[in-house]
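> for reference, the sequence and a predicted model appear below.
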Amino acid sequence: MKPYKSKWTPALLSMILAIVLILTAWPADSQARPYTSFFRGVRPLGMGGAFTAVADDENALFYNPAGLSSISMLNVGIFNPLVEVSGDSIDLIGDLGDTDMDNVGEVTDLLRKYVGKHQHVRAALFPHVGFRLANVGAMVGGLVQAEVDADIRNPVYPEAYLDYVQDISLLAGAGVGLPLTGLRVGATLKGGQRKSLSEVYTADDIADNNFDDRFDNDMKSGNSVGLD
């Protein structure tokens, strides 16, 4: 039997290939954003976030409370500020001082200048006290932090995509080693208040005389308690 060959096959394949090429070449909105987590200390950041297996200090409250069992002496942190600012955010903060934020044209020019440049600012303070009782390592602490991430999109009509999170939390945790060699267990109790905002603002919105009131109204808040 002579094999059947459709005369439409080459045309169909060419059409599919053309569609694939068009879709892959179509401009995509790609944004580099930091990984979201409750709290990232200096030491875990220096280790690329691979901290869970070696948690043995105040960061264990957030990563692996079983690591608190390694505390062997008094561990006190009173004033330990943490500040993160991206290079583009430093430039933006400088330009804010030279911009009339009540002028739509100037605000538009400012936003347009930073299209495609991710903005990130974070500040935190985590006073804490860790100690050992018998074979149990324990720690209590208070966390205050605020974080801002923003992206400016659409150079023709700039829009600011803003995410803001503010936390005030109390934490208490304990870890203990079990009779089985190398096995440890722990838990962290967290309670706190969070304020957050995730909105899109245009230059017209920002330059409006009532923008401060709108910003406050857009802010959401709530309380929570958790156990890890």
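Yep, it's here. Numbering: from 1, shown residues only.

> make it CA atoms for all contacts and neighbour counts henceforth
Will do.

> three-state assignment of the residue nearest to the spatial centre of the chain?
Closest residue to the average C-alpha location of the chain: residue 36 at 3.7 Å, with C-alpha atoms, centre = their mean. What DSSP: H, G, I helix; E, B strand; the rest coil gives for residue 36 is coil.

> swap in residue 31?
Classified using three-state DSSP, residue 31 is coil.

> can you give me the strands for this structure?
Remark: strands assigned in the chain by DSSP state E are 75-77, 82-85, 119-125, 128-133, 136-153, 159-177, 184-202, 220-227.

> what's the closest of those strands to residue 22?
Proximity to residue 22 (C-alpha to C-alpha) singles out strand 136-153 among the strands of the chain, at 22.7 Å.

> between strand 159-177 and that closest one, find me the angle.
170 degrees (axes from the mean of the first three to the mean of the last three C-alpha atoms, to 10 degrees).

> residue 31 is nearest to which of the strands of the chain?
When these are compared by C-alpha to C-alpha, strand 136-153 sits nearest residue 31, at 8.0 Å.

> so what's the gap between the closest one and the chain middle?
9 Å (C-alpha atoms, centre = their mean, to the nearest Å).

> packing partners of that strand?
Secondary-structure packing of strand 136-153 (3 or more C-alpha pairs under 8 Å, 6 or more residues apart in numbering; DSSP states H and E): strand 119-125, strand 128-133, strand 159-177.

> another structure for you, compare them:
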Amino acid sequence: MSKKGTVVLAGLMTLLAGPISLAAESISTTIHHSYQAPRALGMGDAFVAVANDYTAMFYNPAGLARREDGQINMSMSFAGTPGVMDFYNEFSEIESSGQSESDKTQAILQLIDDHYGESMQFRLQPLEGVWVRPNWGIALIPADVSLDFAMHRQVGPAIDTTLYADTTLALSYADDIKSVSHGRLSVGITGKFVNRAFFSKSVAASDFASQDEVIQTSDLLEGYTLDADIGALWTPELPDSGMWSVLRLARPTFGAVVRNVGEVGFGQSLGLINKETQNDTPEKLYRVVDLGSRWEYPSMWIFGGRGVLDIRDINHPEFSWRKGLHLGFEFDWTMTSWWKGHYRFGMSQGFWTAGLSAELGIFNLDLVSYADDVGTRNTPVESRFYATKLSLDF
């Protein structure tokens, strides 16, 4: 496998070194979420008012106040658009064709031109460790690498390239507010240390074709930040009779989270990847507000489930009502305590989502398909992902 092929397939650009001509900033209209879970993604990425597993640390830390037992999760996950593999296979054929360098360069320029307008994305999280208990949790994500390619030809064939490579350590605490009457109110906070390597440039196709090594570490912006998410969950106490008693069966719960309350940016660097002096900083964690609701179905035999509706990323620069709307449904089935599963579907950013989970003892498998809107406010464009996550759950 060539070095360029490795870049296209894996996106681990932080490990590469070599000169390249960099043009203007990459144009990206997507909303990048620092953490995503397949379970939530399958149900439209609407999880603010659910938050009843270990991922509550990142979706709504208030959910930890409602845990009755502990959970340790060790996992790895992969997500990508089908176009990534198609582009890589075509690229590999050119690289191994035995043509002259000039012919290869021309072929790669034509390849990029042929994929004009396409968006290709890849996300790899080789390890995630989370330990939650009633009221608290701790998580370590050593590497969460996300790479976006968008083909365009504003001047000549070029690739808008955006890379996020995050290392995250998080601590959470949550509890109930005892003085609240007419319901249960839980609040929680997740403090986060995030070290980010970031790259966002429009790379000329001629440079991409002519260089064996695509990017050097000095091109990566690096920094760390300390920030926090603050969340709340409220389950109202509904009367046994009267107009509101019908809703009692659905056990509605409402949630709210303010993410990255400090929004202090990545102004300091540990120099873990790029040890050179930098004049700029990585894209910051934006302060946004997420609102959500959850409605439970009546349990029947081995089945149960819930419906969810969220408005997410309020205050993000790329927020729109289309991108902010998330809704979904989840159906549970339980044979025994060690054999269970879930089916999900929903809508996220205007596009369908679907997923399933299978739990057999400590082994968990999650499969999901979802999409990001990579278009403009007036012209939505679907970038379809397929993702899998393998977990050990104790």
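Ah, there it is. Computed from a prediction, not measured in an experiment: that's the story for all the values here.

> and the TM-score between them?
In this superposition the chains share a TM-score of 0.77, using TM-score structural alignment, normalised by the length of the first structure; 192 aligned residues with a C-alpha RMSD of 2.2 Å.

> let's have the helices and strands packed on strand 136-153 of the first structure in a markdown table, adding distance to residue 16 of the first structure and mean neighbour count.
A markdown table is the format used below for these (distance: least, C-alpha to C-alpha, whole Å; neighbours: other C-alpha atoms under 10 Å):
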| stretch | distance to residue 16 of the first structure | mean neighbour count |
| --- | --- | --- |
| strand 119-125 | 39 | 18 |
| strand 128-133 | 61 | 18 |
| strand 159-177 | 35 | 20 |
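
> export the ones you listed to JSON lines and tack on distance to residue 64 of the first structure?
Converted to JSON lines, those look like this (distance: least, C-alpha to C-alpha, whole Å):
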{"stretch": "strand 119-125", "distance to residue 64 of the first structure": "20"}
{"stretch": "strand 128-133", "distance to residue 64 of the first structure": "15"}
{"stretch": "strand 159-177", "distance to residue 64 of the first structure": "9"}
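
> select, out of these, the one closest to residue 11 of the first structure.
Of these, nearest to residue 11 of the first structure by C-alpha to C-alpha is strand 159-177, at 42.7 Å.

> and that closest one with strand 119-125, angle?
40 degrees.

> relative to the second structure, what is the average displacement of strand 159-177 of the first structure?
Strand 159-177 of the first structure, aligned to the second structure and superposed, deviates on average by 0.7 Å (mean C-alpha distance after the TM-score superposition for the first structure).

> how far does that strand sit from the chain's center?
Remark: strand 159-177 of the first structure is offset 10 Å from the chain centroid, using C-alpha atoms, centre = their mean.

> what does it correspond to over in the second structure?
On the second structure, the counterpart of strand 159-177 of the first structure by TM-score structural alignment is residues 158-176.

> same question for stretch 58-70 of the first structure.
Residue span in the second structure matched to stretch 58-70 of the first structure, by TM-score structural alignment: 54-66.

> ends of that stretch, what's the gap?
End-to-end distance for stretch 54-66 of the second structure, by C-alpha to C-alpha, to the nearest Å: 12 Å.

> please say which position in the first structure residue 233 of the second structure maps to.
Counting by TM-score structural alignment, residue 233 of the second structure has no partner.

> before we move on, the earlier item: nearest to residue 110 of the first structure among the helices and strands packed on strand 136-153 of the first structure would be which one?
It's strand 159-177; of those, that one is closest to residue 110 of the first structure (C-alpha to C-alpha) at 10.9 Å.

> and the closest one, what does it pack onto?
helix 60-63, strand 136-153, strand 184-202.

> for the first structure, what's the longest helix?
helix 9-25 (DSSP state H).

> centre of the chain to that helix, how far?
For helix 9-25 of the first structure, the distance to the chain centre is 39 Å (C-alpha atoms, centre = their mean).

> before we move on, the earlier item: neighbouring contacts of the match of stretch 58-70 of the first structure?
If you take C-alpha atoms under 8 Å, 6 or more residues apart in numbering as the criterion, stretch 54-66 of the second structure is touched by 35, 37, 47-53, 71-73, 130-137, 170-176, 186-190, 229-233, 255-257.

> now it: buried residues?
Neighbour-count burial for stretch 54-66 of the second structure, with 16 or more other C-alpha atoms under 10 Å as criterion, is recorded at 54-66.

> now for the residues you listed: which two are most distant?
Most distant of the buried residues of stretch 54-66 of the second structure, by C-alpha to C-alpha, are 58 and 66, 15.2 Å apart.

> that older thread, mark which of the contacts of stretch 54-66 of the second structure are buried, thanks.
Here, 16+ other C-alpha under 10 Å leaves 37, 47-53, 71-73, 130-137, 170-176, 186-190, 229-233, 255-257 buried among the contacts of stretch 54-66 of the second structure.
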